[in-house]
Each structure stands twice: as C-alpha cells, then as structure tokens.
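Trainee: fold the following for me, if possible:
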Amino acid sequence: MSPAPLEPLLAAGAPPMRTRKGWCTCGCCSKVFLTMILAIVVSMYLALPSLPPTPPGHVAVISPFEIHTVTDFLGAVKSGIMPGNRKTELPLMPEEVVKYLSTSYVEWAPEPYKTQLSSDSVSATLSTAPPLARIMMAASGMSDILRAALDSLSIERNMDMMKKRIWHGMSPIPPARWESMGLSKSENIDAALSQIQLIVGLFEYLHTPRVQGRLRDIYNHIWFEFDILQDVLDALEVSNGRSKPVYNLPALWQEYIQSYLFENMAFQSRSFIFTNLLPLYNATRSEFLNQPGSAFGEAEITPVSQHHFRVLNSILDLYIETEFHVVPHTAGFVYRHEPGNVTGLLSEDESSWKRNNAIYESIQNARREDFQIDYQRKIKETAEMRFANDEHSSFGQKQEAMQPIWDILDRADTHQIAQPQILNPSRVEEEDWVRELSSVDKFGYAIYEMSKGQNEEEWKNFLTRLELGLDSGWEGMIGVENVRQKATLHWINGPDESIFEDDFADAREHFQNMVASQSIPANLSTTTFLVVDSASFLSFSSTPGSSNRGFLNVVLVDFDPASNLIEGYNGAFKIVDQLVWTELYPLVEHFHCASLDAFWALARNHPSELYIGATTEIQRRAWNSLNN
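Mentor: Reported below is the predicted structural model:
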C-alpha cells in the first residue's frame, strides 16, 4: 500500500528562525574553508556537555545528515543533474553566485542585511563567516550543541556504513559481493535475509522520531540559510538596478532533498531488496508447496516444512516492512516558498523540537495502524477468494492443523497482488558516483609492493589474480563498462625505495614526500595508498570463495601515532579485493564520507580482521563459534 501523504509538521524551533525583524544567525563548516571552520567546530565540540556513553558497537551521532550533501547540492544546482541522474526543471544557480558563497556577508551584502547579519548578538567569528560556512555548520549539527547533549543519538557501526552507501545512492551491497558471499544460495538464506533486514532496519532507524526530527531540523536550518542568502542576493541585484534573479535556492534545496535525494535512496534500496528477495521467495515458496501432503499432518508440521514455513514467513515480513519503512519520510520539512504556504508553517517556540517529535510519532503510529488495517483487509479478501475458488485444495482445507499453512499462503498471495514489484522488481540504477567518474581520464591509488621471497613467475601470477579480483567487484553494476577501465594502480617497489616488509611508517613517509613534490600521477588519491605485504600476497594464492578472498592493506597518509586516540588502530586496515573500487574509493575518495578508522573498526569483527562490507549478527555469531 502506498503511504498516504502526511501533513507537514510545524518546523522545529531549534534551528535559527527568520522573523519579520530579521535573522538569528549561526555558523557552519566547509571543506572550502577547512582551516577557518575547523577551529569553530573544534571549539564548539569541546563546549559540548558530557554525552552519555554509546552502546558497544555503536558510534555517537551529532548529525545524522551527511554533511557533504551540501557541496553535492551546490554542484547539482549548477549542472541541473539531481540524484538518480534526474534533471531539474527549476532555474539553475549561475556560476557567478559561487563567489558570494565563499565571501562574508559583511563584504558584499547591501543594507539593511549587512547590519542585520553582523549584529552584536552574533559572535565575532560567526558574524563574519561566509554563507557556505554557515550552511555547513548547520549540516554538521554543531550549531545546536545543547540539542546534541540533551538528545544524544548513536547508530550501530555496520548500519552507519550501510547508511553512507544508501544516502549517496549506492546499491546497499555491491552485486558481486552478494554473489561472492553466496547470499543467493538457499543454504545461506538466513544470512541473506539478515543483510536485507539490516537495510530495512536502517530506514526504520532514520524514521524514528528522534532521528527523523534531527534530520528535519537540520534540513530546515539549511533551508533558512539558503532563504537568507536568496534574499540578500535578490537585494543585491535590485540595488544594482537589475531585476530579481529567477533562480530560487530554497526551492532548489527542497527539490534536491525531498524529490530526488530521499526518493533515490528509497528507490535504489527497494530495487535491491525486491531483486534479491525474488529468487529466495520463489525457491522457498516452491519448496514449501512441493512438500508431500503427508508433511502437513493434523498433529504437527515436519522439520523440513517448518524450516520453509519460517523462511517464507520471514520473507513476507521483510516485504511488508520494506513497504512501510523504505519510503521517504519528510513530515515537517518546510516548503514555505510554495504558493499558498507562505506563512504559518514555522514555530517560534525554542523547545518545539520535542513537541514536533511527538507530533511526528503520533502521525507514524496512525500511519502504521492504517497500514496494518489495510493489510489485514487485503488478506481477508484473498482468503475469501481462495475459499470461493477452492485453491490449494490438495492440503486438506478442512483440517484445523492446516490453518497456519493457509494463513501464510494467503499472506503470500496478498503480497503478490498488493506489491507487484515482488514478481517484477525495478532494476537498481546507475550509481551517481559511477556516472560522475565517467568524465575523468583515470582514478585510483598508488600501491606499494612490500612482500618478499617471490620469483618473477610467482609475482606475475599474483598480478593476474589481483587484477581479476579487483575487476570482479564491478560485476552486476549498471553503467560501469567505461569506468572500470579507468581504475588505476600506480605501483611503487618498496625495496627499491628502501621500504621493507611491514614498514608502513616508512611507506607513509615516502608517500608524503611524493605528495609534497607533486610526483603522484594525476587523479590518484593523495590521502590513501595501498600495500601488498606477504600476507596479502598469500591471500591471493587460493581460489576465491565465499569465505576466502584476496585482500590489500589500506594506509592513511596523514596518520600520526602520537595524536592517535583509538586503541589498537595504526592508520591501516585490510580490505577484500572486490570492495576496493566499489566501496573504499567512492566512500573515502569520491564522497569523503567515511574514515579509514571506521573501516578498521568493522574489520575487527572478522576472524582475520578483514573488512568484507557490512556484516550482521548471524555472520558474527558464526565467526565467534569458529574462534571458540
């Protein structure tokens, strides 16, 4: 059932509010102004009251909003290409506006805006911050440190990494990894369903009142900053004798987030879920129906049938949870620029975020109740149709013990009628980062050869297996035919540079010198490099399988042991070959949304401390049983 449109909430009062008297302002952070903003963020972070400790395996969340979304948005409103490769029909932001984003209002805003935006009520640092810096601080969540302390959030590490992929329009799991881990096979169906449950669980997490409320308020805060910027830009044009611009930054921001970003997140995830559930659903339902009639006796169901019953029930649960959770939830996201919505949507109560969260929760509860009522009604209609048509009569319709069987078959039939995408799933589309890389000549990493004891033939065989392993990560992805040819490794012989086995520190120093002397080939990462040591070399010696694949070492260039506060972390981790191009590169180098220590923390769950992608409790229990 498609969710009914939700009425907008009153926007939270925690973000700054534009009033008829002027603006309450705040600051922000940007990679464009990293040096200046870093000092602001650090000082505000240090001002945070003590936060409650995060649960084991979780990370604290100051902002659930991915901060680089802002810079992605600014690129989109110049090109017109929105998430999901959609093109906006709204007027675009001209290139000449960019200079104002990086310049303080004090330097270019006409009166009365210059005075209002540099008033004594604003701190000296923030009053001179450029518009982009103010916006980025809003996105970081650091503009409301009291809210961060009073309403602290956390997220499970695996879910956080999954969130970064999904937020940026990536397939939740690369198709090659799904196949390599054997998740399409019936013997691994529990592990497969647990991975899909992780995806659904992420959307459920994002739609909880506290998390959705934080996303809502950060979005609204950024909307206000763009609204301020638009007013000042309009006034600037008028003061220079020109007409107001036709572009509208708040409108573009609303469309980017609500109509494209969140829609693309849901579309890609739903497509992945329905595509990968379909063969599991078909196989399980077929095996369930093919059980001999004697298997469904009056007393009890056989163990084999119980297994199929449990699995089919789990799949149907995932279908219904996907339908409810894996959709955009933007209740309370402001859209004041639209006709007929120019007033009345914004609360001026500074504590209104709590009240708005409660309103949102009541809306969600009502939506869930309506959803369940509609679902049960459809099941009842399906059962009545079955009785009328005498379907599945081979099971013995009058046996009371058969009722659970009838119930689950009615559920399955209902799903197929109500959710046509079950049998005809949409295809996961080309990922945005893949399309964006199509315009570059090459991309990739420098890689150090630091293993020892191999002859020329052994090394040649290793290179062949490495190339095949890395390239296999692209299999099943859409639109990668051109891009996969541009993935590049620039080899550096460690011994030739007096860098030997396991000496990552010397390799790091050597690479830093290469960066300083600008001797790194163009378009290769200057923040991360790869290493082949003896263990990595040996990992490629066996035939790849679901539990064994070759790996490479990933090393952070600017890691400083003296300032490191993460116990056990040495600025490096091991990653399975198939994820170098399809997870490491997009998340670290392209989107700049994941740190190497986050990968390392997840790799520690693996018996070999190897990063293999997001994992679930079922997989980790299996590893623990091996260790014990």
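
Trainee: please count neighbours and contacts with C-alpha atoms only from this point.
Mentor: OK.

Trainee: where do the strands sit along the protein?
Mentor: Here the chain has its strands, by DSSP state E, at 18-19, 22-23, 58-61, 81-82, 86-87, 153-156, 443-449, 487-493, 528-532, 551-556, 572-576, 610-611.

Trainee: JSON lines for these, including distance to Glu111 and mean neighbour count?
Mentor: JSON lines is the format used below for those (distance: least, Cα to Cα, whole Å; neighbours: other Cα atoms under 10 Å):
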{"stretch": "strand 18-19", "distance to Glu111": "17", "mean neighbour count": "13"}
{"stretch": "strand 22-23", "distance to Glu111": "12", "mean neighbour count": "15"}
{"stretch": "strand 58-61", "distance to Glu111": "39", "mean neighbour count": "16"}
{"stretch": "strand 81-82", "distance to Glu111": "34", "mean neighbour count": "20"}
{"stretch": "strand 86-87", "distance to Glu111": "36", "mean neighbour count": "13"}
{"stretch": "strand 153-156", "distance to Glu111": "41", "mean neighbour count": "19"}
{"stretch": "strand 443-449", "distance to Glu111": "47", "mean neighbour count": "22"}
{"stretch": "strand 487-493", "distance to Glu111": "51", "mean neighbour count": "16"}
{"stretch": "strand 528-532", "distance to Glu111": "47", "mean neighbour count": "24"}
{"stretch": "strand 551-556", "distance to Glu111": "47", "mean neighbour count": "23"}
{"stretch": "strand 572-576", "distance to Glu111": "52", "mean neighbour count": "23"}
{"stretch": "strand 610-611", "distance to Glu111": "55", "mean neighbour count": "22"}
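
Trainee: structure for this one too, so we can compare:
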Amino acid sequence: MKYLTGDHGTWDHDKLNKLIYNDCLLPPETWAGFADYAAGGMRPDGGKPSFPLMTAEEIKLTEIPYNIWAPEPYNTLGYSCMEKVMPIYLHDDTGSADSPWAWTPARLHVLRAKMWHGMVPISRERWLDKKLDDPKNYRMFFEIVQDILAIFVWLNQEVTLGRMRQGFNKIVGAHVEFERAANLRREQMGEKEKLNLAGMWAEYYQSIISTMCNRTYQWLVDRVDEVQTRAFMEYTVALEKAGDDPEAIGLAGQAFIECVQDLNIIITRADQVLAVPMIGFEGYKASNSLFDQSLAVRENMWAKMAETKDWSYLTKVFDARDNDSPENLKPMKIQDYVDEMKNGPKPAPPRFRDFEAFIGFHHEGKRNRAEIRKAFCGETKPLGEEYWITVLKERNEFYLKNGKERETWNHKWGFVCYRLTYDQSDEEWANFKNKFEADVFRSGKWIEGYDTIADKAGMEYIDGRDVGIPKDDIEAAKKHFKSTYTVLPTLGRLWTSDFLVIDRQCYDSHIKPLHKDIRPPLPYEPCFGDLGGYVRLIDTMTDKYAPDFIETIAPGYTGNMRVLSSLLLEEMYPLLATQALRPTGLWPLARLHPSEVYVGHTVPAQEGWWEWNRISKAASLGSFFEHLRGRQVEMPGKQE
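Mentor: The predicted structure is shown next:
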C-alpha cells in the first residue's frame, strides 16, 4: 500500500511546510575548504590567494595546542586554533544573538546548499525534462524563483546577517591569534613573509558570497529572458492564426501578458535581492558598490533608477486593468478551473485584445530593465567553473603529478552501484543499463566546467550474486560495501559514505514506468520530468544518527531512499562529496512524491498536486479493500 500511495498517514504538505532546520550560516565545510585555499588552492570565483600562503606544516599546527609549538607569549595557551573554532559549529544555540545558527525551512535546505556551493539551481537537461522552457509552465518556474528570492531575503535580514557576521568575526579572532603566533615563529626561523589569515579568510568568504549571488542571478536573468522570448514568439504566431477573431486574440493576449508580467515582477525583485552585504565582517574591505548596501537601500536605488525610464506601455496596460470590471478581476476558484476543463476557457476580458500595447509592453520592459540592470549591477562578467569541479580537478591533478596517466588511469568520481535483482537475463540487464546510463551520464550543460570532468565520471557495478549477496538483501550489501570501500569519503573519488542499489522496483522504473506526465488543473502545476527512473540511495551512517535527531530533521528516515537517476552525478554527488548535506536533508522533499523519490527542489504547486493524488488514491484503494472484505464475508464457508 505504501509503495503505491506513499506514507500519507504520517506525512503531508502541511508537515513539510512546518519542518524547520537549525542551519549553520557558516557551514563547517566552508571553513574546512579554507585550509586548501590558504595553502594555495583556488577560491570559488577562480582566483588565487593574494596573501602569503600557509605551509603544510602550519596547517597541521592549527590542530596542535599553542603551548607545544608557539613562541612567547602564546606558549602558555593550552588549546589549538581548531579548538577555538570548533565550538562555533558544535553549539547550535539559536537563542544566542551571536550564534551563527538560525532556523530555516527544511524544504529550502537543499536549494540553499546548492547556491551556497556555487551550483546552478537547475541544469539545462533537467530544465527541459521539467518543460520549464514552455511559457505554459511559467508558474512552476515562478514558484522556484520565489523560493530562491525567499532565501536571499532571509540572508539579508539583519538578524540573519548579524548572526553570520558574529560567527565570521569569531573565526577571524581565532585566525588572528594563530597568525600572530605563526608569524613570531616565522621570525625566529628567519622568514620575512607574514601571514594575514584574517584578510585571506575575508577574501575566501567574500568569494563564496559573490559566486553564489552572481551565478544564481545570471541563471535567473537568462531563464526569464528565455521564457519571455519564447512567450513573445508564440504570441505573435497566435495573433497570426487568430486573424480578426477577437476571442482568440484575447486568449492569446491573456496568456502572454500574465506570463511576461509575472516574470517581470520576479526579475525586478532579483535585481534588488540577490546580494549579501559584508559590511562589518572583519578583514573585508567595503566598496562603493550597491551590493555592499542594505536591502532597503538597494530597493530605494532601483526605484529611483526606474523613475528615469519611460513606462508608457506599462501605464497603458495597468490603467486598462484598473478600469476593468471588478467581476473580471476576481481570482478564480477551484470550481472555475474545473468548469474550464469541462467547457473550455471563458472569453478573455476585452483589455487582453490590445496587442499593440502588449507588444510595446514587452519591448519597453525588456529594454528598461536591461538598462537599469547594467547601471545597477555593472557589466556581466563571465562565470568560472563551479567550485566543486575546481576542487575535484585540483585533487585529480595531484594524482596526475604523482605518476598517473590520464589516458590509462581508471580513477573515477561517482558511485558504487549494487545489483540486487536477479530475475533478468543478460540481454535484459544490458538493456536496463543502457537506459539507466542514458539518464545518469548527461551533458551537464549550464554546469560550468562539467565537460572537463565528465570523462572520469563513472558507476562501479557490483553484481550481488558475485559476492554472495541474496536478492534484495540491502543489509548484506551494506556490510560488503563498508568492508570493501574503506578509503575516506572525498570529492574526486567514488563516494564511500553512501552507495546505490538497483532492486526490482528500480529496474521497472526505467524499463516500464507506471506513470505518465499529465497537466493537472490549476492551481496545481505539472510535474513533468519527475516520474522517471530512480535508484535507491543507501546511507551507511545511520548507526551514528540519534533517534531524536532523525525525528527532528527527517521524520520517517531509515537510511534507504529513492533518488531520480538523472540527478546522481549533476546534483547528488557534488552535494554529498562536498559535505554540503547528508541524505537526511533530501528525505523530507522526497516523501510527498508518488513513489517517495527525491527529484530535486519542489514547489508548493507540485507538492499539493502529489498530496491530492495520494490521498485520492489511498481513499479509492481503501474503498476497494473494504469492498473485498465485504465480499469475503458474503462468500460461502467464510462466515464464522
């Protein structure tokens, strides 16, 4: 029953919306990555440190108490730099004003992690899978952008910024103490260069912030332009087909203007919101840029710039709306949508027939916003490769410099995948692998730098029969995996904290999927691309999770969940291998899916549709089973 309908008895849309995480505004992996940067690695925006580098020995000294290695007066300190920093991460006290921990919605956790690590929100192929390039689906895109903007508004709130700033400055304090001790040691050793860890930390952190803002912003600008351009092209085609038919002209105009107007609203908001000022962050050198100003200042400046532009067509369109009949301005109810599905759409109000105003509105808005954006944000700069790709390549280069040849080296990044379904012939299994790998090995378009590492992406298959694992025995597979793949989990290798399993359900999801994508009635939105083939992701660290921890952040999580196959290399691997999150963070988003599959970030319109369907299916199945029980009672010989 749960396989067909999900665990709707213990989880629903309301519970997802109410689930919150105690999130660290200075993720631990950020500070851990700083060590690589301080030793000469790249930062997220592609630059190198502009300060003297730490030596490998000095990096090790950060973990050793000062009284073991430091000159006077630091030789009396019985703790290390690491011990000074770690309490920031170990004490998740949201009640303290200077704590870098804050409550955030669980449903936004994965999206925030992706953006923080400089990842594009959605890749090109995933965008097309979900048909988000189609203006008819713009509301789904609109809700995705709303969630992105909500994250940035939260980051701009003073209480959030204050906590982030306090945590950042605490780390600066630990760095300053270490650099002073290390510089005295350097003097004793006759070295002239001095460390400036505070400056280097600010440089590195600012790079994280700017990369997150710039990549997300450019993606939004490009996607809005893509959808609006297609909407305009489809509108002009619809006008040609409509001829002199006023109703056809009105329906085409309504579809066009609603899409363009709504996307104008969110891209205007993105102009203002997608920045995180670092004023007061010690070591950071403030500029005159608007992005170093508060959100309120940025909003005011955008409004002043907008006042200098000619908005004649916008005024005409809005005046027509304001003068329309109140009856035409009423929001539609569920029954209205149902009636439209049965009888077709109602004629659009006359104001939607003014195609000259709408065409002018489109060009005017596009031109004005581009000019404001250029003045507001400056010239668009090319974006470098995503940071996880940079780090992966740096680690691969280390191996290559130590005698490995790229052409013959079998080193892969990716996952270990266990086959635990044995009913298929060799031909059937080969057919499955072709379909599965077509989903997994994608172009990575829009993921900057992906093409430079794609040739080393891989799956290492283990046939359970070859190692004595019974059919569907995940615990036996886990035992084999943990005893076989013993290297530390790290970016650039096969991931060794979690592995994949193909069972019969996973096999069938690729070979004979049960569901078809459909367009539901408004206000729900279609879930195109979310019903594809999946695999099981097995978490090997479940024995380390306290029961109350799981109940708090991932109710119902068992360490065994389904993940859309097309997300494995583009999204799963970088999120897990950078330590951005654990599978527990994915689980809440998977639970409303019809088959409880993680399909990436979801929005309220599709979550609501899934819940509606699941409740409906559960109710119908419940009635069916009740009917069978009644028939059983009526059958001869079955009555007590």
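
Trainee: nearest to Ser43 of structure 1, out of the strands of structure 1?
Mentor: Ser43 of structure 1 sits nearest to strand 58-61 of all those, at 17.6 Å, using Cα to Cα.

Trainee: mind reading off the mean deviation between that closest one and structure 2?
Mentor: If you overlay the two and look at strand 58-61 of structure 1, the average distance to its match in structure 2 is 2.6 Å (mean Cα distance after the TM-score superposition for structure 1).

Trainee: check the gap between the alignment partner in structure 1 of Asp543 of structure 2 and Val554 of structure 1 for me.
Mentor: Matched by TM-score structural alignment, Asp543 of structure 2 corresponds to Asp560 in structure 1. Separation of Asp560 of structure 1 from Val554 of structure 1 (Cα to Cα, to the nearest Å) stands at 15 Å.

Trainee: Cys593 of structure 1 too?
Mentor: Note on Cys593 of structure 1: its distance to Val554 of structure 1, by Cα to Cα, is 16 Å.

Trainee: same check on Lys460 of structure 1?
Mentor: Applying Cα to Cα, the value for Lys460 of structure 1 to Val554 of structure 1 is 22 Å.

Trainee: just His592 of structure 1 next, same as before
Mentor: Using Cα to Cα, we find His592 of structure 1 at a distance of 15 Å from Val554 of structure 1.

Trainee: before we move on, what about Ser542 of structure 1?
Mentor: When distance is defined by Cα to Cα, Ser542 of structure 1 is 21 Å away from Val554 of structure 1.

Trainee: same check, this time on Pro112 of structure 1
Mentor: Distance check for Pro112 of structure 1 against Val554 of structure 1: by Cα to Cα, it reads 53 Å.

Trainee: Trp101 of structure 2 reaches Arg165, doesn't it?
Mentor: No - contact criterion Cα atoms under 8 Å: Trp101 of structure 2 and Arg165 do not qualify, at 11.3 Å.

Trainee: more neighbours, these two?
Mentor: Trp101 (26 against 23; other Cα atoms under 10 Å).

Trainee: Asp264 of structure 2 maps to what in structure 1?
Mentor: Wrong residue type there; residue 264 of structure 2 is Asn, not Asp. Under the alignment by TM-score structural alignment, Asn264 of structure 2 pairs with Leu316 in structure 1.

Trainee: quick one: that match and Arg411 touch, right?
Mentor: Yes - if you go by Cα under 8 Å, Leu316 of structure 1 and Arg411 touch, sitting 7.4 Å apart.

Trainee: please say which of those two ends up with more neighbours.
Mentor: A direct count of neighbours by other Cα under 10 Å for Leu316 of structure 1 and Arg411 places Arg411 higher, at 22 against 19.

Trainee: enumerate every residue touching that one.
Mentor: Contacts for Arg411 of structure 1 (Cα atoms under 8 Å, 6 or more residues apart in numbering) come out as 316, 379.

Trainee: map Met212 of structure 2 across to structure 1 for me.
Mentor: The equivalent of Met212 of structure 2 in structure 1 is Met265 (alignment by TM-score structural alignment).

Trainee: any idea how far its match is from Glu589 of structure 1?
Mentor: Distance of Met265 of structure 1 to Glu589 of structure 1, given as Cα to Cα: 20 Å.
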